[in-house]
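Enquirer: test case, fold it:
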Amino acid sequence: MNREIISFYNVENLFTPDPPPKHKLDPTESGLQNWDERKYQNKIFKIASVFHLIEEREGILPMMIGLSEIQGRKPLEDLIALEPFNSNYGIVHYNSMDERGVDVALIYDKEKIEVISSEPLSYFFTVEKSDYEYYDTTRDVLFCRVKFQNTIINVFVLHLPSKREKDVNKSKREYILSDLKVKIDEIIKESSEPVLIFGDFNENPDEEMISNFIYDKDFNKILINPFAELFQNEKFSTYHYKSGLLFDQMMLTHDFIDENFPLTINEAKVFNHEKLQNWDQKFSGRPFRTFAGTRYLGGYSDHFPILIIFNTKM
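Expert: Predicted coordinates:
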């Protein structure tokens, strides 16, 4: 029996290089300090090497990879030009209205996956101040209909608003998940097509928002979340101070556990390869990140990638 892999990776500020500042104290376009061509090329090389490690350990490259914290299309083009992709991967990407200019994207093996259609799902929120109001924006959710072995799969890639400042974005995450639940429920009832939703939810699997998301309005379980068990077993993809977190998750419809379906779940993983971990014993077991605050460390990302390995009949 053959295997295929689907992966998601929050790559931590994969931004194009900033132009040289006219004045030393000028703000940068990226918001990062001294984000130049050398650091950018190092980052691109490191992200590509992560997938080389996945191929080395698992014996196969992921056929679909969701990415977040991407700034524009150019980093994606530069990434797939490198080994192990060698320009054999396609790109689905849209520029979002996010205030930091970061997007989500999908790259895919063109020999295995055909993209039928794609669109960004955009969300705007009204913020009221004492004497005025304005629209707040966030990352788009990427929606694709793809074909694998003549089977249509509905794919959502997301990076929900972050937990910060006493979680001011909680209502935004709730709204987006509520809207996506309606869309997923419609797909299941109208077409019976399978659904895969993955990304950085900025919520752990055991939090109420995620626990509720996998059920429809009639309390029928419509999605499986194999990362809930990983979280219970203290497998974490990122950290905040002393807390281990599993914000990065994949959820799937029950089609993916049907032995007659082209892809059946074998195993879910946090890919915490030792080469991706921090070298400092104080932060042992944590991702080797690119930045710690404003301090450049030169690592991969502040998240580990996640994987689901599938059995396939062909």
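Enquirer: use CA for all of it now, contacts and neighbours both
Expert: Fine.
Enquirer: the residue nearest the centre of the chain - nearest residue in space that isn't next to it in sequence?
Expert: For the chain, the residue nearest the mean C-alpha position is Gly199 (3.5 Å; Cα atoms, centre = their mean). Nearest non-adjacent residue to Gly199, counting by Cα to Cα, 6 or more residues apart in numbering: Leu158, 4.8 Å away.
Enquirer: compare with the first, here's sequence two:
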Amino acid sequence: MTAYTEYDIVRHDMQTIAFYNLENLFNLVDDTLSNDPDLLPRSPKKWTHRRYQNKLRKLGFAIGNIGKKETGKHPAIVGLAEVENASVIEDLIASKPLEDCNYSYVHYNSPDERGMDVALLYDTTSFEVLESETFTIDLSNESGCPEYTRDILLVTGTLDAELIHVVINHWSSRREGIKETETKRLASSRKLRTIITAIQLKFENAKIVVLGDFNDGPHNTSIKQLVKGLNLYNPMETLQSYHRGSVFHFGRWNLFDQILCTTNFFNWSKKGFEFHKAEIFDEDFLKLIKGPFRGTPFRTFVGKKYKGGYSDHFPVYAIFKKSDKLTGLNEVI
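Expert: As a prediction, this is how the structure comes out:
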């Protein structure tokens, strides 16, 4: 794997914020806090040190190149899903493709039944963390017993000296059926709405970026009620098509991985960031190159069969830009 050396111009007026579901980034340690029997050396999946290192290297290469065509550099902020613990994040940061990226992270263990968490990677030269906290989704099954999923992570900090709030999500899956699990995602949507409302009450004109694998698309109720109720902008609405998405399930594309932002990212301020564009990072190296599923994500596993790829999801990203509208110029320093 080689980096995009043709993009040598670094855009200091731009920053990338990305999200990536890493498809079960688990290490080889039998963690008592994680339900990871399939991802151990003696498991049917035969999760070995070599396979783990290969996945770290590939994920690191993918992350380091997100948004690089536009900005000439790695992302300032990356929301992550499906990480087992802090140890795997540290291993990812230490991988060869990311070792010079100055990444640190924010992570909390969540009560998820599968032992998976969300986390935030950030370049310490671009983003300073001021505070962070997690929020638990209150769920219960038909018998009234509690169910546990990933917490929502809120990180507040300064991106090139501008205060922003980043909220990372990984909502309940559709594994048991779309309708059967919809109430869980609606509960997560309500919790997210409460979090955003609290931020807006605490901070005047708060700039908020919402990232996640929502397991719902832009046109599902759980997402649309956020956009309408909180005056958010969802650029992913225009990206999904019959031929394109972030994840391919049951013969169709879905855009479950999304980035939303508050509409004040469209209000010009002399020193502030504005929304520039959003995209699915579906470069060819992340895709299967042949067979009936050609063009879909190159996965680590299909069932219990090892494929040696990156993830079953494509990353998504948004570019934010500082522009000098007084002169009409966008300087490259």
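Enquirer: returning to what we had before: who's in contact with the residue nearest to Gly199 of structure 1?
Expert: Ser68, Val104, Arg139, Asp140, Val141, Leu142, Ile197, Phe198, Gly199, Asp200, Phe201 (Cα atoms under 8 Å, 6 or more residues apart in numbering).
Enquirer: mind picking the two most distant members of these?
Expert: Of all pairs drawn from the contacts of Leu158 of structure 1, the one with the longest distance (Cα to Cα) is Arg139 and Ile197, at 15.3 Å.
Enquirer: give me the more crowded residue out of the two.
Expert: Using other Cα atoms under 10 Å, the more surrounded residue of Arg139 of structure 1 and Ile197 is Arg139, with 26 against 22.
Enquirer: and that one, that's in a helix?
Expert: No - looking at Arg139 of structure 1 with DSSP: H, G, I helix; E, B strand; the rest coil, it is coil, so not inside a helix.
Enquirer: wait, Tyr40 of structure 1 sits on Asp18?
Expert: No - using Cα atoms under 8 Å, Tyr40 of structure 1 makes no contact with Asp18, being 9.4 Å away.
Enquirer: which residue in structure 1 lines up with Leu98 of structure 2?
Expert: Alignment note: Leu98 of structure 2 maps to Phe85 in structure 1; criterion TM-score structural alignment.
Enquirer: how near is its match to His52 of structure 1?
Expert: Using Cα to Cα, to the nearest Å, one gets 9 Å for the distance from Phe85 of structure 1 to His52 of structure 1.
Enquirer: identify the residue of structure 1 aligned to Arg150 of structure 2.
Expert: Arg150 of structure 2 maps onto Arg139 of structure 1 when the alignment is built from TM-score structural alignment.
Enquirer: still on that earlier bit, if any of the contacts of Leu158 of structure 1 are buried, put those into a ChimeraX selection.
Expert: The following ChimeraX line selects those of the contacts of Leu158 of structure 1 that are buried, judged by 16 or more other Cα atoms under 10 Å:
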select :68,104,139,140,141,142,197,198,199,200,201
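Enquirer: so which residues of the stretch 1-150 of structure 2 form strands?
Expert: All strands of the stretch 1-150 of structure 2, identified by DSSP state E, counting those that start in this stretch, fall at 14-25, 77-83, 103-107, 117-123, 127-135, 139-140, 146-147.
Enquirer: got these as a markdown table, with distance to His165 of structure 2 columns?
Expert: Converted to a markdown table, the strands of the stretch 1-150 of structure 2 look like this (distance: least, Cα to Cα, whole Å):
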| stretch | distance to His165 of structure 2 |
| --- | --- |
| strand 14-25 | 12 |
| strand 77-83 | 11 |
| strand 103-107 | 13 |
| strand 117-123 | 12 |
| strand 127-135 | 9 |
| strand 139-140 | 25 |
| strand 146-147 | 28 |
